[in-house]
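> Output the structure for:
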Amino acid sequence: MMTDQLFLHIRRLLPEAVIPQTEIASFFQARLIKKEQLLLKEAEPCTHIYFVNKGCLYLFYHQQNRKAVIHFALEHWWLTDYKSFCDEQPAVYSIAAVEDTEVLSISRKDYETLLQSFPVMALYFNKIHERAYGAALFKQKTYATLSKEAFYRYFRTTYPAVIARIPNELFASYMGVSPEELRVLQEAFIS
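Presented below is the predicted three-dimensional model:
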């Protein structure tokens, strides 16, 4: 069942919680996303939040006709354009699949109903958002205080499984370097 990964994740974060799986599962829709397929396009309504069962998504925006990648989401991670989802405004980011990806999605309306109907899910999402906000702040500090080489070394050492799955073009965009500059960093790391 496509929701099994979600319930394993909930249990990992809330081991003592009673989770009414059948009732909660009814709020989610399973989707299969092909490599490079868009889940969300800039300027379109942002109406869903996505849980990655299998695969990898990335969040980006267009700048001077190029993708500016700002975040990746692998298995057990959530992703959306959070501000647009919260404010029910057009998206300022796009979301696409790095590889063929299975996601669960929940609409804004169903998300609010879920949180009101099952307070345990509000606690779960609070934990998700606390962790995501902390990670975003840490990334910002790390990115601002480390050289590109040190940041690459940090990321490659800390997240080797992520690096292995991300195409160089996307990772170079995430780092704010050209693909050629990324190749130099990779060669320096191997040396």
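> from here on, contacts and neighbour counts on C-alpha atoms
Fine.
> Kindly list the longest helix within this structure.
helix 119-145 (DSSP state H).
> May I see the buried residues of that one?
Of the residues in helix 119-145, Val120, Met121, Ala122, Leu123, Tyr124, Phe125, Tyr143 count as buried by neighbour count, 16 or more other Cα atoms under 10 Å.
> I have a second one here; can you model it like the first so I can compare?
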Amino acid sequence: MFKEINEYINHCVRLSEDELDVFNRYLKPKHVPKKTFLLMEGEICNFEAFIIKGCIKTYFIDDNGFETILTFATENWWVSDVSSFSDQKPSKMFIETLEDCDLLLIDANVKEELLQKVPLLERAFRLMLQRHLAVYQERLFGYVALSAQERYEIFLEKYPHIPQRVPQHLIASYLGISPEFLSRIRKRSLKK
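Here you go, the predicted model:
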């Protein structure tokens, strides 16, 4: 069960077997059925979750009631509301499973204790946070500077497994376009 997360951590820092054992003891395995909210707007996010199996979406609902997808997270990804988790303030987003998921969770109330027991994890979590920030910055740049066609092509290139697992209307929301416009883009791409 811990094989994937230990490999993931060891790509960031090299932990000894003893350190990995301590780390693993702080992780809580959890099976979560499809269409389950892990977090709702207004709640405080008290977890960081590593996905062993499954697909999760993070999103917010705008003033007009439209759902805007922020991320899709699948195997070997972390999911959380970083702002709510670190500042212990109410979340502005939702985290919901799209498939049955097997997760490993770290609770906010024990993370500091874990980092004190295994100081190298501080570096690992910092590196992970930097990578996630880079992904968000790239996404923001694409949203502002690229056409919908270009955003779709980059999405397919970076996440080729997502379209088989996620409904088209959610991909359209992620890209910031209507499902109908995404359908036209897909038809044009098929003709090329």
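> returning to what we had before: of the buried residues of helix 119-145 of the first structure, closest to Ile95 of the first structure?
Phe125 (20.2 Å; Cα to Cα).
> Not counting residues beside it along the chain, what's closest to the residue nearest the centre of the first structure?
With distances taken as Cα atoms, centre = their mean, Ala73 lies nearest the centre of the first structure, 2.9 Å away. Excluding the flanking residues, the one nearest Ala73 of the first structure by Cα to Cα, 6 or more residues apart in numbering is Leu57, at 5.1 Å.
> That neighbour is in contact with Ala97, isn't it?
Yes - with contacts counted by Cα atoms under 8 Å, Leu57 of the first structure reaches Ala97, the gap being 4.3 Å.
> These two: which is more packed in?
Counted by other Cα atoms under 10 Å, Leu57 of the first structure and Ala97 do not tie: Leu57 has more neighbours, with 33 against 22.
> so who does that one touch?
Phe72, Ala73, Leu74, Leu79, Ile95, Ala96, Ala97, Val98, Glu99, Thr101 (Cα atoms under 8 Å, 6 or more residues apart in numbering).
> try 6 Å this time
Counting by Cα atoms under 6 Å, 6 or more residues apart in numbering, Leu57 of the first structure makes contact with Phe72, Ala73, Ala96, Ala97, Val98.
> Alignment lookup: the last one to the second structure.
What it means is Val98 of the first structure. Here Val98 of the first structure is matched to Leu98 in the second structure, going by TM-score structural alignment.
> for the second structure, what spans make up the strands?
Ranges of strands in the second structure, per DSSP state E, are 28-32, 37-39, 47-53, 56-61, 67-73, 78-79, 94-97, 101-107.
> and Ile185 of the second structure, which of those strands is closest to it?
strand 67-73 (18.8 Å).
> packing partners for that closest one?
strand 56-61, helix 168-175 (3 or more Cα pairs under 6 Å, 6 or more residues apart in numbering; DSSP states H and E).
> Turn the ones you listed into CSV, including distance to Ile44 of the second structure.
Output for these, formatted as CSV (distance: least, Cα to Cα, whole Å):
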stretch, distance to Ile44 of the second structure
strand 56-61, 15
helix 168-175, 24
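> which one of those lies closest to Phe37 of the second structure?
strand 56-61 (9.6 Å).
> any idea of the angle that closest one forms with helix 168-175?
70 degrees (axes from the mean of the first three to the mean of the last three Cα atoms, to 10 degrees).
> So the residue nearest to Ala73 of the first structure versus Glu99 of the first structure, what's the distance?
8 Å (Cα to Cα, to the nearest Å).
> again with Ala135 of the first structure
23 Å.
> cool, Phe60 of the first structure as well?
15 Å.
> Who has more neighbours out of the two?
Phe60 (23 against 19).
> neighbours of the nearest residue to that one once chain neighbours are set aside, just the number please.
Once flanking residues are discounted, Phe60 of the first structure sits nearest to Val69: 4.2 Å by Cα to Cα, 6+ apart. By the measure other Cα under 10 Å, the count of residues near Val69 of the first structure is 22.
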